[in-house]
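A.B. asks: My questions are about this predicted structure, shown below with the sequence.
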Amino acid sequence: MSGELIVAIVSVAIAGGALVVAILSAQSAKDQARSAKESAQAANVQASSARDQVMAAREQVAAAREQVAAAERQNELSEQTQRDRAQPYVVADVRASPHSGHLLQVVVENRGNSVARDVRVSFDPPLQRRLGPDSGTFDGLDGGITFLPPGGSLSWHLGTSFSYFAEGQAPPPPSTVTVRCHGPFGEVEPLVYDLSLADFAGQAAEADAGSLAKVEKALRDLTKTVDRWRTGR
């Protein structure tokens, strides 16, 4: 065998080995690429799962904050309700006298559960008193009321109903009533509302069943009964 042939055979062997190495290297690179791709996909899945967990945690924190805020509001509302129940509730009104339905009275009443102090009542425009010669602006409440216990009331004569609604006479204009007072927790929020004497126009003038007029009638009936018994009639 000549030396040239041996060199050729060796060259072919070397080339074949290089080819094998190249093929194996390419396969290894392909496997590495596949593995890298799979790792990247797994990392994406983990990142997505982590984002979902973060979002869920944020939602839980937000829900917890809302629950805390709702509990605080409920607690504040409960405390305010308790305070309101413990405060006085003073109203001023014009009513027909229980003893004479024709007589109108200004009545101030405490419907709350505690003593009302330094009660101030204003009428805008002022009420007008119409009691014959005793007429003019009603000023019975100008000095205020020192205190008014729960269920307590005070009244002042204002005028006879027919004197406000005489034929051809315009009815009194509505008045805005403002009531201020102090309770156990300090100054009570002012109570403001409208009052109209026109509501009494055409109202039946009747004394209630517990008025002095009823008592007087009962005494007269009793006197008549006693007189008949004495005379034998």
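C.D. replies: That came through, no problem. Residues are numbered from 1 along each chain as shown.

A.B. asks: contacts and neighbour counts: CA atoms only from here.
C.D. replies: Noted.

A.B. asks: pretty sure Q87 contacts P184?
C.D. replies: Yes. Under the criterion of Cα atoms under 8 Å, Q87 makes contact with P184 at 6.6 Å.

A.B. asks: For the chain, which segments count as helices?
C.D. replies: Along the chain, the segments classed as helices by DSSP state H run 3-86, 161-164, 212-231.

A.B. asks: contacts for the shortest one?
C.D. replies: Contacts with helix 161-164, where a contact means Cα atoms under 8 Å, 6 or more residues apart in numbering, come from H102, L103, L104, R130, P171, P172, F200, A201.

A.B. asks: what touches both of Q87 and P184?
C.D. replies: Residues touching both Q87 and P184 (Cα under 8 Å, 6+ apart): S114, V115.

A.B. asks: here's the one I want to compare it with:
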Amino acid sequence: MDASAIVAAIAAAITLAALYFTRRQVKTAEEQTAIQRGMYKDAAQPYVWADIRPHAQHASFMMLILKNEGPTVATDVSLKINPGLPSEWARNEDHEKFASMRCFDSLPPGRMMQWNLGLPQDLLPSPDTPGNGDGRFKISISFRGPNGTKTTLSYSINLSEYRWVAKTTPGTPMTIAKSVDDATKTLSKAINNVAIQLSE
């Protein structure tokens, strides 16, 4: 084999190697683009959840909460709880109407809907109270995002886990006193600044 043939063979090998790596780079770039598109699509979807938990400010009440944490509107929202909530819950509500309030045309971003179910001692299962159930419920939520795709989430909750949880609320006398003290200091500084400006 003469020198020109060897050079041609080497050039062909280099070309094939370059073509191979170019195709791999293109494939990798396409995969990265698909991943980024998927992440953008997921980030633009609503995220609707439901839970039965103590009230944020009044831990003495148990609430059914439905909220859209996502950045876009959720439509065709459906909430199912299995087994159904006991009829003695939400005594102050018409239970038939309460039970039917599980479908919603839409939930805008940040909207939270709450229903007062009753006092923890009446709702939380107790091993000493027969027929009170074990506090386990399966929650299923379905909704549509801006692109019309239907999302379904299913998960289980266990209310008996709340039995030994401390009942605490955000505000305490100490934090309230600190807030008043901080507000007083801020107001005093503002008054002093105004007095200085008026005296100049």
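C.D. replies: On my side now, so go ahead. Just so it is clear, the model here is predicted, and its values are computed rather than measured.

A.B. asks: TM-score for these two?
C.D. replies: TM-score for the superposed chains, counting by TM-score structural alignment, normalised by the length of structure 2: 0.68, backed by 169 aligned residues with a Cα RMSD of 3.2 Å.

A.B. asks: one step back: packed most tightly, which of the helices of structure 1 would that be?
C.D. replies: helix 161-164 (a mean of 18; mean count of other Cα atoms under 10 Å).

A.B. asks: Looking at Q87 and P184 of structure 1, which one has more neighbours?
C.D. replies: Q87 (24 against 14; other Cα atoms under 10 Å).

A.B. asks: counterpart of P120 of structure 2 in structure 1?
C.D. replies: Alignment note (TM-score structural alignment): P120 of structure 2 maps to S161 of structure 1.

A.B. asks: now do S188 of structure 2
C.D. replies: When structure 1 is aligned by TM-score structural alignment, S188 of structure 2 is left unaligned.

A.B. asks: Distance of the closest residue to V177 of structure 1 other than its chain neighbours relative to F200 of structure 1?
C.D. replies: Closest residue to V177 of structure 1 in three dimensions, ignoring its sequence neighbours and counting by Cα to Cα, 6 or more residues apart in numbering: F123, at 4.8 Å. According to Cα to Cα, to the nearest Å, F123 of structure 1 stands 18 Å off from F200 of structure 1.

A.B. asks: Equivalent analysis for A213 of structure 1, please.
C.D. replies: 21 Å.

A.B. asks: coming back round to it: the contacts of helix 161-164 of structure 1 in strands, which ones?
C.D. replies: L103, L104, R130 (DSSP state E).

A.B. asks: Tell me which residues touch A56 of structure 1, please.
C.D. replies: A56 of structure 1 touches nothing, counting by Cα under 8 Å, 6+ apart.

A.B. asks: now do N68 of structure 2
C.D. replies: Residues near N68 of structure 2 by Cα under 8 Å, 6+ apart: P46, Y47, V48, W49, A74, L107, P108, P109, G110, R111, M112.

A.B. asks: counterpart of it in structure 1?
C.D. replies: Match for N68 of structure 2 (TM-score structural alignment): N110.

A.B. asks: Let's check: the centremost residue of structure 2 is which one?
C.D. replies: Structure 2 has E69 as the residue nearest its centroid, 4.6 Å off, counting by Cα atoms, centre = their mean.

A.B. asks: Report the contact partners of that residue.
C.D. replies: So E69 of structure 2 contacts P46, Y47, V48, W49, P109, G110, R111 (Cα under 8 Å, 6+ apart).

A.B. asks: returning to what we had before: what's the matching residue for the residue nearest to V177 of structure 1 over in structure 2?
C.D. replies: Using TM-score structural alignment, the partner of F123 of structure 1 in structure 2 is I81.
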